[in-house]
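A.B. asks: missing the sequence, but the structure's below:
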């Protein structure tokens, strides 16, 4: 064990975060996301929900300070009436950790999938909220 590292971050996830460079992206994927078929690098975080992982990751990883929107969400498909309260939770966490009030780029579903395929890694979670997927762009440690 190490001091100061959130317990829910596995050694594999810590290694991955260390390997990433400025501008690399990771996807925190909900349980419905096709993570295995889209990932070049896949980390499983079964039993964990995205808000807790987001909070833990942002304790260690800065978001890209040189772009307007260092986080991306999958847009709700037109005609789908599902609510997305988890987005408010993400906004609060990112606001507290990174000081950003409007950090989200809204990405159409299939464009989100394409962007996820290009991401450094996908983190598969047990998150059950719909449209809970989020992409984070790593920044520089200042």
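C.D. replies: Received the coordinates, thanks. All of these numbers come straight from a predicted model, not from anything done at the bench.

A.B. asks: C-alpha from now on. contacts and neighbour counts both.
C.D. replies: Noted.

A.B. asks: all strands of the protein, in order?
C.D. replies: Ranges of strands in the chain, per DSSP state E, are 25-29, 42-45, 71-74, 104-107, 121-125, 134-137.

A.B. asks: relative to residue 60, which of those strands is closest?
C.D. replies: Residue 60 sits nearest to strand 134-137 of all these, at 12.8 Å, using Cα to Cα.

A.B. asks: kindly list the longest helix within this structure.
C.D. replies: helix 86-98 (DSSP state H).

A.B. asks: got the strands of the chain as a markdown table, with distance to residue 113 columns?
C.D. replies: Output for the strands of the chain, formatted as a markdown table (distance: least, Cα to Cα, whole Å):
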| stretch | distance to residue 113 |
| --- | --- |
| strand 25-29 | 10 |
| strand 42-45 | 15 |
| strand 71-74 | 9 |
| strand 104-107 | 9 |
| strand 121-125 | 11 |
| strand 134-137 | 11 |
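
A.B. asks: can you pull out the helices in the chain?
C.D. replies: 11-19, 35-38, 50-58, 86-98, 109-118.

A.B. asks: one more structure, for comparison:
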């Protein structure tokens, strides 16, 4: 039995094979996971029912298993039906999870279309589709280097 929080065998296998600079997308329930992913990326659908699991729950599991050197989010829109005043509430959850894991990483918001481009690269190895219903919950992780 594994000692870290991540016990999903297929996700563990993909992360074990991922190297430095590989990227992992934890996608919310609205993300077009079938069409916006890298050419080699595997898609694992964990969306059991609305809101289960959340992106933050998956983030907690992944951070326990693999070193991460960068975390990007999809920047909120300034106008239109999906516009928000300030950061989405889920980003505070991410910050707490990152801090609880002992990491000193900051969230790096990038433009929606740049986010899609970042996901569709050769380095993208995995999309984990959740059922998170929060807006702007997508989070892109860059695998780092094990230092110990």
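C.D. replies: Looks like it came in fine. None of these values were measured; they are calculated from a predicted model.

A.B. asks: thinking again about what came up before, distance from the longest helix of structure 1 to the middle of the chain?
C.D. replies: 11 Å (Cα atoms, centre = their mean, to the nearest Å).

A.B. asks: and that helix against structure 2, how far off on average?
C.D. replies: Aligned to structure 2 and superposed, helix 86-98 of structure 1 gives a mean residue distance of 1.0 Å (mean Cα distance after the TM-score superposition for structure 1).

A.B. asks: that helix vs helix 50-58, what angle?
C.D. replies: 20 degrees (axes from the mean of the first three to the mean of the last three Cα atoms, to 10 degrees).

A.B. asks: remind me what helix 86-98 of structure 1 packs against, helices and strands.
C.D. replies: helix 50-58 (3 or more Cα pairs under 8 Å, 6 or more residues apart in numbering; DSSP states H and E).

A.B. asks: who touches the helix it packs on?
C.D. replies: Under the contact criterion Cα atoms under 8 Å, 6 or more residues apart in numbering, helix 50-58 of structure 1 has outside partners 6, 8-9, 28-30, 86, 89-90, 93-94, 97-98, 125-127, 132.

A.B. asks: mean distance, it to its aligned residues in structure 2?
C.D. replies: Mean for helix 50-58 of structure 1 is 0.8 Å (mean Cα distance after the TM-score superposition for structure 1).

A.B. asks: residue 116 of structure 1 -> structure 2?
C.D. replies: The alignment partner of residue 116 of structure 1 in structure 2, by TM-score structural alignment, is residue 119.

A.B. asks: before we move on, the earlier item: report the buried residues of the longest helix of structure 1.
C.D. replies: Burial within helix 86-98 of structure 1, assessed by neighbour count using 16 or more other Cα atoms under 10 Å, is assigned to 86-87, 90-91, 93-94, 97-98.

A.B. asks: and what of stretch 13-25 of structure 2?
C.D. replies: By neighbour count on 16+ other Cα under 10 Å, the buried set for stretch 13-25 of structure 2 is 15, 18, 21-25.

A.B. asks: return the residues in contact with the most centrally placed residue in structure 2.
C.D. replies: Central residue of structure 2 (Cα atoms, centre = their mean): residue 26, 2.9 Å from the mean position. Shown in contact with residue 26 of structure 2 (Cα under 8 Å, 6+ apart): 55, 58-59, 127-130, 138-141.
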